[in-house]
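K.L.:
sharing a sequence plus its predicted fold:
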Amino acid sequence: MNTSLDGNALDGSALDDTARDHLVIERVPITHPDAQSLIEAVQAEYVARYGGQDESPVDPADFEDPLGQFFVGYLDGAPVATGAWRRSSVKALRAEVTAEIKRMYVVPAAQRRGLARRMLAHLETTAAAAGIEALVLETGMKQPEAIALYLSSGYEPIPGFGYYCGSDLSRCFGRRITSAG
């Protein structure tokens, strides 16, 4: 299934003080060894949930300025989460400038601590700073925790787009991150 969303997104529970004090989100290239290790882990999760890896096209250049940004979250120095956004041609929510969330993932040992919610907020902040008006994303029906995270974070269903458009297993969501006008 599409790695645009977290195969292991958290349920949105509050981040405890210990995790908040130690989570550090750093911008890195998608080719960074920590990013690649976490991408391999989420691909293994997709194999377990869907029977195959995500096959949607991803160009590493999409996550470099001015097209997008890629981040790794570190907990006590260990890479535990990823999240990224890339500019998109998808028109949704009356926004002229959109970006697509990609590669959301939190390792199992760090789940249910609010880290996915914190990464999502970071993506929203950095995308808004880059002039993005709305974020869009795709996730799969076999990722109910990801769907719950996005819905509880103010994302709303939007028409399908991209590689998995029309798939019965795919769900797309969007959220305005800046006000119109």
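P.N.:
Cool, the structure landed.
K.L.:
could you use CA atoms for every contact and neighbour count after this?
P.N.:
Noted.
K.L.:
strands of the chain, residue ranges please.
P.N.:
In the chain, the strands defined using DSSP state E lie at 23-27, 68-75, 78-88, 98-106, 134-140, 156-157, 170-176.
K.L.:
which elements pack onto the first one?
P.N.:
Contact partners of strand 23-27 among helices and strands, from 3 or more C-alpha pairs under 8 Å, 6 or more residues apart in numbering; DSSP states H and E: strand 68-75.
K.L.:
also the third one?
P.N.:
Where contact means 3+ C-alpha pairs under 8 Å, 6+ apart, strand 78-88 is packed against helix 33-50, strand 68-75, strand 98-106, helix 115-129.
K.L.:
just the ones you listed: most buried one?
P.N.:
When these are scored by mean count of other C-alpha atoms under 10 Å, the highest mean neighbour count falls to strand 98-106 (a mean of 27).
K.L.:
one more structure, for comparison:
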Amino acid sequence: MSAEVLAGLTVDAVDWDHADAVRLRAEQQHEIDLRYAQPGRPPETGPDGLPVRDTRDQVDPDTLLATLVLRVDGVPAGHAAVRDLSGRDDYRGGLHPDATAEVKRVFVAAGFRGRGLSRTLMEAAEDAARAAGARHLILETGLMQPESLGLYLRMGYDPVESFGVWSSEPGSRCFGKWLVPDAVTGPDLGRTPAPRPAVTLREVPWGDPDAVALRRAMWAFLQERYPELVPDVEARGGHDAVDAERGRAALATFVATLDGRPVGCATLVAAGAGPRHLTADPVRGIGGLASAGTPDAPGFEMRSVFVDPDVRRAGVATSLVRRLEDEARGRGGRALFLATGFRQPEALRLYVGLGYRPVLPYPPHGTPDDPLLLYLGKPL
């Protein structure tokens, strides 16, 4: 039965083993094999010469709520599936809550990209999950798929703790979205934004006392959300030693004040250049730059962006980011990058709202071995 018809576009519910669904999943798997292959090392093949599939993440058809095939003028162009995870092992020592569903195998064939079809598929998957009684929809993707990361962030998905068979993979990233608005509440739900006083910015040395105090407050904030960072920082001599080390790369540091009180800080550094671990473009869809930074196309990175929680939603972070963008442009920069932790959905929403999109890991974040970070960039 057709779920949607729009000017030659249909999204149909089919069986898992439908020929079109099987073919589209095979195309997706081939693309994933290429993206995640180690440089210089071809994918492992079996006696038949075909790539050896990872058998860890097999979908049990009995758990499926829907398998969807998107067609354009009758031509199979996209695929998505939704399965029920209620009460099933989350591979983190627990069980998924009731009314939890997972979207799987979201794929649009290469010749049909750039038309918004991935969003159409995701909306159809959300509708199917709601119709089956799901309240929370989760999914898994990887750092080597920045287009997918960007789609999910723009559709209101927030990062969640890793789950499933990929939970121990450092390059895996998981997201979730509440399908029923009343199913989740947060500290900002229904809160009226405070009036925005004027934000004043001033450039300061890295060692400016106000900037140092704000970065210490940032570290206290990060310790609560990322306790696994503490042993490494302590092994390197503690926060002050690490902070001094990071300061050597600073090109420009800014402190934001409200009513004369320092409430935020941010720093600009040069983005790493040199050989990359992949030949793929790290800024797909946001300008076609070949690397984070080269002599002909310099890129910059924002670091240590922090705003006092008491004054958030007052425009401080936006002012700081805009100031860093201006500084990077003034230095001839063509792109601005950042790395942020996945347990900071409020920061991710800010950056996405300001036009930043996921990119591949970039120097000095040269490999996807850090399980905590997401990488974003924006052409200037």
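P.N.:
Noted; the coordinates are in hand. Please read these numbers as outputs of a predicted model, since none were measured by experiment.
K.L.:
related to what we said a few turns ago, distance to Gln43 of structure 1 added to the strands of structure 1, as CSV?
P.N.:
Formatted as CSV, the strands of structure 1 follow (distance: least, C-alpha to C-alpha, whole Å):
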stretch, distance to Gln43 of structure 1
strand 23-27, 21
strand 68-75, 16
strand 78-88, 13
strand 98-106, 10
strand 134-140, 13
strand 156-157, 24
strand 170-176, 16
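K.L.:
rewinding a little: out of the helices and strands packed on strand 78-88 of structure 1, nearest to Gly174 of structure 1?
P.N.:
Evaluated over those, closeness to Gly174 of structure 1 peaks at strand 98-106, with 8.8 Å, by C-alpha to C-alpha.
K.L.:
and for the closest one, what span of structure 2 is it aligned with?
P.N.:
Aligning strand 98-106 of structure 1 against structure 2 (TM-score structural alignment) gives residues 100-108.
K.L.:
now swap in stretch 144-151 of structure 1 and tell me
P.N.:
Mapped onto structure 2 using TM-score structural alignment, stretch 144-151 of structure 1 spans residues 146-153.
K.L.:
that older thread, tell me which of the helices and strands packed on strand 78-88 of structure 1 lies nearest to Pro144 of structure 1.
P.N.:
Comparing those under C-alpha to C-alpha, the one sitting nearest is helix 33-50, at 11.3 Å.
K.L.:
so what's the gap between the match of strand 98-106 of structure 1 and the chain middle?
P.N.:
Between the mean C-alpha point of stretch 100-108 of structure 2 and the mean C-alpha point of its chain there is a distance of 16 Å (C-alpha atoms, centre = their mean, to the nearest Å).
K.L.:
how about residues contacting that stretch?
P.N.:
If you take C-alpha atoms under 8 Å, 6 or more residues apart in numbering as the criterion, stretch 100-108 of structure 2 is touched by 24-25, 28, 77-86, 117-118, 121-122, 125, 129, 134-140.
K.L.:
same thing but 7 Å
P.N.:
By C-alpha atoms under 7 Å, 6 or more residues apart in numbering, the residues outside stretch 100-108 of structure 2 that reach it are 25, 28, 77-86, 118, 125, 129, 134-139.
K.L.:
surely Ile158 of structure 1 touches Phe173?
P.N.:
Yes - with contact defined as C-alpha atoms under 7 Å, Ile158 of structure 1 and Phe173 form a contacting pair (5.0 Å).
K.L.:
those two: who's more crowded?
P.N.:
Remark: of Ile158 of structure 1 and Phe173, Phe173 carries more neighbours, 22 against 17, as counted by other C-alpha atoms under 10 Å.
K.L.:
ignoring the adjacent residues along the chain, who's closest to that one?
P.N.:
Leaving aside its chain neighbours, Phe173 of structure 1 sits nearest to Pro157 (4.3 Å; criterion: C-alpha to C-alpha, 6 or more residues apart in numbering).
K.L.:
tell me the spacing between that neighbour and Ala61 of structure 1.
P.N.:
According to C-alpha to C-alpha, to the nearest Å, Pro157 of structure 1 and Ala61 of structure 1 sit 28 Å apart.
K.L.:
equivalent analysis for Arg176 of structure 1, please.
P.N.:
Using C-alpha to C-alpha, which is the criterion applied here, Arg176 of structure 1 is 25 Å from Ala61 of structure 1.
K.L.:
those two: who's more crowded?
P.N.:
Set Arg176 of structure 1 next to Ala61 and count neighbours by other C-alpha under 10 Å: Arg176 wins out with 21 against 14.
K.L.:
tell me the residue in structure 2 aligned with the more buried one.
P.N.:
With the correspondence set by TM-score structural alignment, Arg176 of structure 1 lines up against Trp178 in structure 2.
K.L.:
and that match, what does it touch?
P.N.:
Counting by C-alpha under 7 Å, 6+ apart, Trp178 of structure 2 makes contact with 135-137.
K.L.:
make TSV from these and add neighbour count and distance to Lys104 of structure 2 to it.
P.N.:
Converted to TSV, the contacts of Trp178 of structure 2 look like this (neighbours: other C-alpha atoms under 10 Å; distance: C-alpha to C-alpha, whole Å):
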residue	neighbour count	distance to Lys104 of structure 2
Arg135	22	16
His136	22	14
Leu137	24	11
